[in-house]
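Q: sequence plus predicted model, see below.
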Amino acid sequence: MPKWKWFTDYGSSGNRVWIAWDDNFVDVDVVECGTQFIHCHVTIRAPHALIAVTVVYGANEVADRRALWGTLETKATQCVDIPWLVGGDFNAVRDLSEVCGTSGDIQIAMDDFNACIENAGLLPLPMQGEWFTWHNHSATPRNLWKRLDRMMINDRWMARFPSASYSTLTPRTSDHSPMVLNGDRQQRFGGMFRFDNYLAHSPKFIASVQTIWQHNIIGTPMYSVTWKLKALKSVFREQRRNKGGPISQCATG
């Protein structure tokens, strides 16, 4: 049975962010709570892994959100050695493709948000599902859709959980889409890529790599490389079966 624990930010911001977790599987240590975020360390017991998670709820006004952007840039310097996930309602979009409808002049807000993402070294976590995550539900012709909700990661997260992604679901009672983090199957079942050096001498080697590498994979560059390495495993496995001889291995994880 789930053993739920809760943390809410009543003291600092009037109950904008709630965090709930199953105490049977994870330990959560709230490190800092601000008016637009909760930052915590999460220990996943099996497999044992420590990660940092920042849950955000951006303010409505451009000027007020700048405090959040500054916080994320500071947190980035504190999370250089730990996988870090940042997610929630940022109340900002990155470009006009994330807006459908009349929204006024949002260029300054977009510039601020993109500068924060660049300065913090954040990467977009691969996403599937609803593109626009918020709708104003207007009864007038002024319908407005925006992509206000997302998950982002640092490079340590990408290295530790290279196949992780998230889904944006269809909203129900809320005007926002729920987001679900999808676990990393490669990490759970062992994701080391092994390569036998002697295979490079096979006349089929270059052709095999070129065939896999020409695929256009949607996602971050690191995600694309990881997908292609996984696809090459079965190719090299077949070539091993068809060729004997001494083996010299190198491995990357």
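A: All right, it came through fine. Numbers count the residues shown, from 1 in each chain.

Q: going forward, measure contacts and count neighbours with C-alpha atoms only.
A: Noted.

Q: tell me which stretches of the stretch 51-200 of the chain form helices.
A: Under the criterion DSSP state H, counting those that start in this stretch, helices of the stretch 51-200 of the chain are mapped to 62-78, 107-120, 155-160, 185-189.

Q: pull out the buried positions in the longest one.
A: What it means is helix 62-78. 62, 65-66, 68-69, 71-73, 75-76 (16 or more other Cα atoms under 10 Å).

Q: centre-most residue in the protein?
A: Leu125 (2.9 Å; Cα atoms, centre = their mean).

Q: next up, a second structure to put side by side with the first:
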Amino acid sequence: MGIMEPRVMLPNIAVVEEGLGMRDWTFFSNVYHGPLCRIMIGWNSNMLEVTILSSGGQWVTCDITRKDGGQLVRVTFVYGSSTSVERQELWHYLKYQKSVNDSVPWLVTGDFNAIMRVTDRQGGDSNWYRHMEDFPNCVHESELIHLAAEGHHFTWHNRQQGTASILRKLDWAFGNQHLIRLWPQAKATFQARIDSDHSPIHITLSPKPPYQRARFKFLNLWADQDGYEETVRAAWGTEAHGNPFSRLTSKLRTLKGHLSNFHKRNSSHISSRVAQAEKKWKEAQDFLDQHPQDLEAGQWERDMGNQYSALRKAEESFYKQRSRVNWLQLGDRNTSFFHRSLLHRRHRNGITSLCRDTGEVTRNPEDIDPY
């Protein structure tokens, strides 16, 4: 649990923690970074093991694991400063943490005191100032992905009425690629404001749904691979009976099977193939470096280099098509960008629950996707 802006002075911290009445809970705060506590976190010490990694005036980062086992999660609780100049420290910290946390699931959540776009505000000053670009730029450079959200969009209200009313989305929940891969159904629920002018955030890390066989999709990269035309001719040359439409659908089904087998032989697990090709190319380069006069070593190095280049091109084409990003023209080898876009798109479009006609909400993957 994270509490933002409790505004408690150091001499009163112990009294406040005791007053919460949460037995077996341990608390930590960033009160030593300023005159008032801005972030307080707490956890049930019988269930969780929490290690504080870093704290500042605008953040607390910790590692969380269940005592009965399970995956470690790194969480950064955020309370952004009210001034854009002071928030620069927060933006620099998050961008630096991107590389530090690449190999662990990283959740970033809290009150950032900043909006991402014009639609995140209603009322008040309508100008878009240059410093307002800092937050979206930070999220982009940190490669953070919005958690799927439900509930309120505007998470802060100034409690005024009429023309004086101001609404803002200041509270956010993000995850890095590692977290989304482990918990693709992770979700943030922004609840109704009760005793605060901010919406509470309830975050759930749902387990992966059971494996479902992927539906057939034509990949553009197949058309550039050796053997593609022969595969299509072989499938289309099979005998089919019935009326013209029946023969067409029959041949399309046959072609689907041939292309699926073609994919298994040539382009399945494309990223693993790229990694293996890169390893072989490096081995060939090392061998050539030790035997510079060996003509076969030179030919092996060229062959491995060409194979690696072709697979890299196929990998980029695969992720570009699946991410549905067609406008990027930054240069060659944008594979990592397309991969992040695909991950974000899958997470954004994922359906985690359905409401039946009776009003019952189901989160059973089999009920959501019965096919």
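A: It's in. Only a predicted model underlies this, so the values are computations on that prediction, with no experimental measurement involved.

Q: returning to that earlier point: export the helices of the stretch 51-200 of structure 1 to CSV and append columns for distance to Val86 of structure 1.
A: Output for these, formatted as CSV (distance: least, Cα to Cα, whole Å):
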stretch, distance to Val86 of structure 1
helix 62-78, 9
helix 107-120, 11
helix 155-160, 11
helix 185-189, 20
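
Q: and those: which comes nearest Trp227 of structure 1?
A: Shortest distance between Trp227 of structure 1 and these, using Cα to Cα, is found for helix 185-189: 10.2 Å.

Q: which parts of stretch 201-211 of structure 1 are buried?
A: Those would be Val209, for stretch 201-211 of structure 1 by 16+ other Cα under 10 Å.

Q: quick one: the equivalent of Leu107 of structure 2 over in structure 1 from Asn60 of structure 1, how far?
A: Using TM-score structural alignment, the equivalent of Leu107 of structure 2 in structure 1 is Leu85. Remark: distance between Leu85 of structure 1 and Asn60 of structure 1 (Cα to Cα, to the nearest Å) = 22 Å.

Q: follow-up on the earlier one: structure 2: which residue goes with the residue nearest to the centre of structure 1?
A: Leu125 of structure 1 maps onto Leu147 in structure 2, by TM-score structural alignment.

Q: for that match, which residues are in contact?
A: Going by Cα atoms under 8 Å, 6 or more residues apart in numbering, Leu147 of structure 2 touches 173-175, 186-188, 347-348.

Q: let's go with 10 Å and repeat that
A: 107-109, 172-176, 179-180, 184-189, 203-204, 344, 347-348 (Cα atoms under 10 Å, 6 or more residues apart in numbering).

Q: can I get the buried part of those residues as one PyMOL selection?
A: Buried residues among the contacts of Leu147 of structure 2 (16+ other Cα under 10 Å), as a PyMOL selection:
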select buried, resi 107+108+109+172+173+174+175+176+179+180+184+185+186+187+188+189+203+344+347+348
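
Q: the contacts of Leu147 of structure 2 in strands, which ones?
A: Counted as lying in strands by DSSP state E, out of the contacts of Leu147 of structure 2, are 107-109, 172-175, 187-189, 203-204.

Q: show me what Asn127 of structure 2 aligns to in structure 1.
A: Match for Asn127 of structure 2 (TM-score structural alignment): Asp105.

Q: which residues does Phe161 of structure 1 contact?
A: Neighbour list for Phe161 of structure 1: 83, 155, 183-188, 191, 223 [criterion: Cα under 10 Å, 6+ apart].

Q: run a quick neighbour tally on Pro221 of structure 1.
A: Pro221 of structure 1: 11 surrounding residues under other Cα atoms under 10 Å.

Q: if we can go back for a sec, which one of the buried residues of helix 62-78 of structure 1 is nearest Asp95 of structure 1?
A: Nearest to Asp95 of structure 1 among the buried residues of helix 62-78 of structure 1, with distances taken as Cα to Cα, is Val62, at 15.2 Å.

Q: could you check how far Arg23 of structure 2 is from Arg345 of structure 2?
A: Counting by Cα to Cα, the separation of Arg23 of structure 2 from Arg345 of structure 2 is 41 Å.

Q: and what of Phe337 of structure 2?
A: Relative to Arg345 of structure 2, and taking Cα to Cα, Phe337 of structure 2 is found at 12 Å.

Q: list residues touching both of those two?
A: Counting by Cα under 10 Å, 6+ apart, the shared contacts of Phe337 of structure 2 and Arg345 are Ser323.

Q: which parts of the helix of greatest length in structure 2 are buried?
A: Taking DSSP state H as the criterion, structure 2 has its longest helix at helix 295-323. Within helix 295-323 of structure 2, the residues that count as buried by 16+ other Cα under 10 Å are 297-298, 300-301, 304-305, 307-308, 311-323.
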